[in-house]
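Peer 1: Need coordinates for the following:
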Amino acid sequence: MVLTGLNMARVTALNPFMADGTKSHSQAENSVRPAVGFVWGTAIDELEAEWRDLEENAANPLPFTGFDFLWHWRAVFTTGKDAARPFAVTVRDNGRLVAVLPLMVTRVGPLNVCEWMGEPLTEYGDALVRRGYANPEWLEFAVKRLKACPDVDVFFLRKVRADTAIAPALDKLMSQAGPQRQAPWIDLSADMGIADVHKRLSSNLRKELRRKRKKLDAEGSTDFCIARAGPHAAAITERTIAHKQEWLRQRGTTSRAFADPRSVTFLNRLAADERRGQNLVVSELTIDGEPAASEIGFCSLDRYYAYIGAYNPEMAALGAGLVQMENTIGWCICEGMNAYDLFAPADAYKLRWTDNCVAVNDYAAARTIAGRLCNLWLARIRPLAKAVVMAMPPAIQQRLTRVLARG
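Peer 2: Just a heads-up that it's a prediction; the model follows:
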């Protein structure tokens, strides 16, 4: 599905996931220990119907805990030499699935490392929890069972927002690994159009947006489109990835995701799948039909996640990325989205749009002696090494960041 010529005005509609009268179970009601199970490998497919029901009735579902996102991930990352072993920790109340922790075990040298299923493409990690069941004691019990898993040396759960369901349990039962980051997000809940967003921006940014729009209009005929998963979205996704990789190459750096070529395969699959890719949304700004800037994003509940943004290197001087982002925010308002999530870290260009941020942490815990050494690397040595590398000349950074991206 492709949308063009957008009317940037909010469409109001009843959100079936909000204000439905669902009452939260108190700790007294949930005092009985839940049934916690482990589902490995292809047996995860047997959970599909229950998992989807859980998604539809979750309090705050993330695109990265969705069955379809992880279905494509499993198809790409669980075969071959570096195959991951995916598993799900299930939490049940009288047989009803009320929470899932999507996880995996990977081999890193001699160690078995447990991470979020979906790595290195997961930007936020969390448990998928049924609305009304966000009981910290139940999730703590599930994490305790997880930490006893004999197949793991060290647990490394990255990018956990402070406001997620799993965060209190991890705060209590694991250690923070590395420095805390901030993830900016734009509050759109009271906005009726993009003009409301403009009112909150600095005068300098408003002027810059006007200049960029005039510059683009002088260059040629501009058009902006939104596409859901399908052939058009797949083509935009392919261009976005190519432009992003070129941008990284020019700066002599890489990302943890793009260090693994399977990530590109995954994103192209997801963008092309009209049935299993409907959380994916791509946007593109063109000038006389030529791609200028684009973005891969996800929608989940009433929140939009700005996943990968890029611009055509041949049009870098035009600043099309800023206008593309502005148009995408306008589309989000039109669609009734309440937030535009920019992820961590809190880069300067993101903070020009908002001062709303949420803390994001990595967590680690060791189960074996070898795992304790790995935990020391993750929590102390690796962050320090990364800071040292980033202070080095670009030519040296290019070599060493690839090593750190794999760790």
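Peer 1: all contacts plus neighbour counts: C-alpha atoms, from now on.
Peer 2: Fine.
Peer 1: Can I take it that Leu103 is in a strand?
Peer 2: Yes: per DSSP: H, G, I helix; E, B strand; the rest coil, Leu103 lies within a strand segment.
Peer 1: Help me confirm that it comes into contact with Thr90.
Peer 2: No: using C-alpha atoms under 8 Å, Leu103 makes no contact with Thr90, being 10.8 Å away.
Peer 1: Here is a second sequence; please produce its structure as well for comparison:
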Amino acid sequence: MQTDVMTSSTHASVQQRLATKALEDLSVCVLQTREDLSEHKDQWQQLEHSARCSAVFQSFAWTMATLENSKVAQNLRIFAVFDERRMIAALPLRIEKQNGLRILTGLAEPFQQYSEMLLDPGYTPSIILELLKPHLQNVGADIIHLRQIREGGALYDYASEYFTEVGEVDGAPWLDLTQWGSFEDYLKSISSRTRKTIRNQRNRLHKSAGLSHRIIRQTDTELETLILSSLKGRESWVEAMGYSSRALQGDGLQQFLLALNKETGSGCELIAFELKHGDVPISTEWGFLYKHCYFAYMADWNPDYEQSSPGKLHQMDVIEACFALGIDRIDFLKPASRYKMTWTSEVASVFDVVSPLSFKGHLHAQIWLQNLRPLAKRFVLALPKGPRAFLMSSVKKIIG
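Peer 2: Next comes the predicted model:
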């Protein structure tokens, strides 16, 4: 009796035929209107539920809120992949016009924190992205620019191999709360020195006027006021430090958040946390609850309490609240700043990538993104805070 033996080359051939057959069974549809998206709401949300990554910034709620901006809605390009009639992947992008360039980028830029593709876990990311490749290349863009691709997501491995990295690699700290049975157990994992320092800082504030912490949910009428107030505080801090933020320019983020806050029951919930010293707010943090994960989107603090490290103090209350709410995971988002790393040792790599599609796109990538922009950024960040703030304020006035 002879036993059939499959060699490695035969196995590879079989795998290739299976992959080819899989591609033949799939189809791509480019959604370009709100109506197109609305027609696929149920399938989109089913895909969200089954996708292996928590892509809150590509959720149906985020996508619809983004389209409240008419300029974004006019340039919508959502690449949806179907296996027969079932949606198995969605990559929400848009064409951004910038200095004569047409840039294919994340739909919710500059508000989204990750670029990601929703993908059914039964499909291989590289196969789906190879299928999408000609469609991405033929939308009339000069360059594909995907910002903040996170390690562990559906885009990460493919983008690492086939796209060009630009800018600096950063990190997104995260915390898996299911490792501990309670908040008290979790605190034991923090160094005794850190616990002592924070305890002493909190005790000093407790003795003078007391500390209190509260959670503000999406149904609370105060939520919008608190978020809008924190946006103003954050904008003032960015300006005073001499930094820049595309997300805080104009009132786009404000309008987006107001639209998102109306999307109740969508599976993506706005939530805020506030720490007070007596009646004085000293730190505010807010973000999104999505698929048992809290995404810590923005923080603001009272500058009068800077010596007490209000952000670090408040983070302890936020983590304790997440335990009480039954949240499984916290994503602190980038950057991997020191106060975040006080509370976790886990960091996911995050990077930006480009793929030029035209001569202008190649020039933009090579001259600006890969060379001049990093040099300019290093120069500005090396300046003392005062001169840096003056320079950025002057540039802002010049460009309007």
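Peer 1: Superposed, how do the two chains score by TM?
Peer 2: Scored against TM-score structural alignment, normalised by the length of the second structure, the superposed chains reach a TM-score of 0.86; 376 aligned residues with a C-alpha RMSD of 2.5 Å.
Peer 1: Where do the strands of the stretch 101-250 of the second structure begin and end?
Peer 2: Assigned by DSSP state E, counting those that start in this stretch, the strands in the stretch 101-250 of the second structure fall at 101-106, 118-119, 143-150, 164-176, 211-216.
Peer 1: Can you tell me what Asp126 of the first structure aligns to in the second structure?
Peer 2: For Asp126 of the first structure, the aligned position in the second structure is occupied by Glu116, per TM-score structural alignment.
Peer 1: and that match, what does it touch?
Peer 2: Neighbouring residues of Glu116 of the second structure by C-alpha atoms under 8 Å, 6 or more residues apart in numbering: Ala55, Phe57, Gln58, Leu91, Ile149, Arg150, Gly153, Ala154, Leu155.
Peer 1: go again using 6 Å as the cut-off
Peer 2: Neighbour list for Glu116 of the second structure: empty [criterion: C-alpha atoms under 6 Å, 6 or more residues apart in numbering].
Peer 1: Kindly report the same for Arg130 of the first structure.
Peer 2: Going by C-alpha under 6 Å, 6+ apart, the list of residues near Arg130 of the first structure reads Leu54, Asn57, Ala58, Val98.
Peer 1: Could you give the number of residues near the closest residue to it other than its chain neighbours?
Peer 2: Once flanking residues are discounted, Arg130 of the first structure sits nearest to Ala58: 4.3 Å by C-alpha to C-alpha, 6 or more residues apart in numbering. When neighbours are counted by other C-alpha atoms under 10 Å, Ala58 of the first structure registers 21.
Peer 1: Counterpart of Ala58 of the first structure over in the second structure?
Peer 2: Aligned partner of Ala58 of the first structure by TM-score structural alignment: Ala51.
Peer 1: Equivalent analysis for Leu280 of the first structure, please.
Peer 2: So, by TM-score structural alignment, Leu280 of the first structure is matched to Leu270.
Peer 1: now its match, nearest residue through space, not along the chain?
Peer 2: That would be Phe288: by C-alpha to C-alpha, 6+ apart, it lies 4.7 Å from Leu270 of the second structure.
Peer 1: okay, now the one you found: neighbour count?
Peer 2: The tally of other residues near Phe288 of the second structure (other C-alpha under 10 Å) stands at 20.
Peer 1: any idea whether Val354 of the second structure is helix, strand or coil?
Peer 2: With three-state DSSP as the basis, Val354 of the second structure sits in strand.
Peer 1: ok, the corresponding residue of the second structure for Gln182 of the first structure - contacts?
Peer 2: Aligned by TM-score structural alignment, Gln182 of the first structure pairs with Gly171 of the second structure. For Gly171 of the second structure, the contact set (C-alpha under 6 Å, 6+ apart) comprises Lys334, Pro335, Ala336, Val347, Ala348, Ser349, Val350.
Peer 1: measure Gly171 of the second structure to Asp300 of the second structure for me?
Peer 2: 21 Å (C-alpha to C-alpha, to the nearest Å).
Peer 1: What's the separation between Ala272 of the second structure and Arg193 of the second structure?
Peer 2: Taking C-alpha to C-alpha, one finds Ala272 of the second structure at 29 Å from Arg193 of the second structure.
Peer 1: So for the two, which sits in the more crowded spot?
Peer 2: Per other C-alpha under 10 Å, whichever of Ala272 of the second structure and Arg193 has more neighbours is Ala272, with 24 against 9.
Peer 1: wouldn't Gly222 of the first structure be in contact with Gly289 here?
Peer 2: Just so we're on the same page, residue 222 of the first structure is Thr rather than Gly. No: look at Thr222 of the first structure against Gly289 with C-alpha atoms under 6 Å: they stay out of range, at 7.8 Å.
Peer 1: okay, those two: which has more neighbours?
Peer 2: Thr222 (17 against 11).
Peer 1: Could you look up the SS state of Ala272 of the second structure?
Peer 2: Reduced to three states by three-state DSSP, Ala272 of the second structure is strand.
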